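> no sequence for this one, just the structure:
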């Protein structure tokens, strides 16, 4: 199974480096950034299994970014552990109220942090059960973020993967370009609808290498549908 992806959002260099080291030693795949803007960009490249988020960040606070994230359909289910120097009960409640899954107060030991991470991942089922979908000869392994056809690994960009994952989990239904933008890119994304057409063409071209391009069908005047039935 592939490594668990963790996004660390912490503005203090020393703490960010320490967190990265601890997580990498535990065989996690780590992306570490210093603020909410960089974190949002990181999400466009890869959706993590867990976010470690500092309470106080420059510009947009960690609490406010978490609140926005939890309202986003695309990212709302990503578990979040808040990291902060605040220890008062009222602040802990505030962090959990915005949707954080747990809360750890500085200073903390690596052992405590890893215990909290494992507990949150178990509760969220991000690393507890397998998920496998197969339609039209296309196999999607949700846990490993892996797509294969005829036992061959299919190389996809993060956007192509999210698009194919959405289609595979919502087969035989027609979706407009606007709906696909909301579901795959997120409501907060300022992307033109024709971008959907571009990625559909790219995905079809990749699937054509395995004679599977016809599963993504154009429904004239409406949008697109994923179906193994022509």
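Now that the structure is in, tell me what you want to look at. Owing to the predicted nature of the structure, the values given are computational and were not obtained by experimental measurement.

> Could you use CA atoms for every contact and neighbour count after this?
OK.

> Let's check: the centremost residue of the chain is which one?
Note on the chain: the residue nearest the mean C-alpha position is residue 47, at 2.2 Å, using C-alpha atoms, centre = their mean.

> Can you say which helix or strand has residue 40 in it?
helix 36-45 (DSSP states H and E).

> Can you list the neighbours in contact with that helix?
Contacts to helix 36-45, defined as C-alpha atoms under 8 Å, 6 or more residues apart in numbering, come from residues 7, 9, 31, 33, 57, 59-62, 65, 158-159.

> cool, stretch 131-143 as well?
1-2, 126-127, 129-130, 146-150, 165, 168-169, 212, 215, 227-228.

> switch the cut-off to 10 Å
For stretch 131-143, the external contacting residues (C-alpha atoms under 10 Å, 6 or more residues apart in numbering) are 1-4, 49, 125-130, 144-154, 161, 164-165, 167-169, 171, 207, 210, 212, 214-215, 226-229.

> can you give me the helices for this structure?
Here the chain has its helices, by DSSP state H, at 13-25, 36-45, 62-70, 89-97, 110-124, 158-169, 177-180, 194-208.

> Please spell out which residues along the shortest one are buried.
In other words, helix 177-180. For helix 177-180, the neighbour count (16 or more other C-alpha atoms under 10 Å) marks 177, 180 as buried.

> and residue 91, how many neighbours does it have?
Look at residue 91: counted by other C-alpha atoms under 10 Å, it has 14 neighbours.

> measure residue 206 to residue 7 for me?
Relative to residue 7, residue 206 is positioned 29 Å away (C-alpha to C-alpha, to the nearest Å).

> Got another one to weigh against that:
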């Protein structure tokens, strides 16, 4: 199961508007969330500020090439997001070079949308299996339970242990409203004795750390009851 409160997100980096729109329409019909970019620089800007489960990348781009995009993605951003490359270049050397740069797949233009969709589904499922054990995503927030690390727009939130546990509880149960007692007993693994300020302060700290890198709301206060993940 894919631990995401939204549908998987895919970035399409293709300067041909017609092809970009065709891919977008096909993927949207399959319930994927898609972002369209029309240059290498625009694509990198999106990756810098958002988390994606898959990138579809054309090689011949204005600004800088698909190869440059791959280098920046893997080396400068240290991103392991799988990339499906689209290119009219069908020589083996070109394909091998892209695989060395970290491409997950290679589709030669012109292509059938059914083939591209099949490849997209394979890579999204593969990413889902990897993520399901340790990662939880919501909006631009990524939680890694293996490392107990939380980031928004790839910026480390530097949460304390209890702050992390509170946020993890909310992401694992996106529709549940937690009382202060719930959060205290689950995050601290201790008996709640009515210390309201402890939870309130920790929630405030989490919100402030997120607000430094994202204006989106991530935690809702349900007055008189408690807290839940903001939809």
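Sure thing, it's come through. Please read all numbers here as calculations on a predicted model, not as lab measurements.

> distance of the residue nearest to the centre of the first structure from residue 27 of the first structure?
Residue 47 of the first structure is 18 Å from residue 27 of the first structure, by C-alpha to C-alpha.

> now residue 115 of the first structure
For residue 115 of the first structure, the distance to residue 27 of the first structure - C-alpha to C-alpha - is 15 Å.

> just residue 21 of the first structure next, same as before
10 Å.

> what sits in contact with each of those two?
In contact with both residue 21 of the first structure and residue 27: no residue, using C-alpha under 10 Å, 6+ apart.

> Verify the stated contact: residue 103 of the second structure with residue 85.
Yes: Residue 103 of the second structure is within contact range of residue 85, at 6.8 Å (criterion: C-alpha atoms under 10 Å).

> tell me, what's touching the two both at once?
Joint contacts of residue 103 of the second structure and residue 85 (C-alpha under 10 Å, 6+ apart) are 55, 57, 67, 70, 95.

> Map the first one across to the first structure for me.
Pointing back at residue 55 of the second structure there. Using TM-score structural alignment, the equivalent of residue 55 of the second structure in the first structure is residue 51.

> Also the fourth one?
For residue 70 of the second structure, the equivalent position in the first structure is taken to be residue 66, counting by TM-score structural alignment.

> how many other residues sit next to that match?
23.

> got a list of what it touches?
36, 51, 53, 55, 76, 80-82, 95-96, 98-100.

> ok, now residue 157 of the first structure?
Neighbouring residues of residue 157 of the first structure by C-alpha under 10 Å, 6+ apart: 45-46, 163, 202-203.

> between those, which is closest to residue 108 of the first structure?
residue 46 (27.6 Å; C-alpha to C-alpha).

> ok, for that closest one, nearest residue in space, not its chain neighbours?
Using C-alpha to C-alpha, 6 or more residues apart in numbering and skipping residues adjacent in sequence, the residue nearest residue 46 of the first structure is residue 158, 6.0 Å away.

> one step back: comparing residue 206 and residue 7 of the first structure, which residue is more hemmed in?
Relative neighbour count places residue 7 above the other of residue 206 of the first structure and residue 7, with 23 against 17, counting by other C-alpha under 10 Å.

> Which residue in the second structure aligns with the more buried one?
Using TM-score structural alignment, residue 7 of the first structure lines up with residue 11 in the second structure.

> was I right about its match contacting residue 53?
Yes: at 8.3 Å, residue 11 of the second structure counts as touching residue 53 under the criterion of C-alpha under 10 Å.

> Hmm, residue 178 of the first structure is touching residue 223, no?
Yes: contact between residue 178 of the first structure and residue 223 holds when scored by C-alpha under 10 Å: they sit 8.9 Å apart.

> Now the common contact residues for those two.
With C-alpha under 10 Å, 6+ apart, residue 178 of the first structure and residue 223 have common neighbours residue 196.
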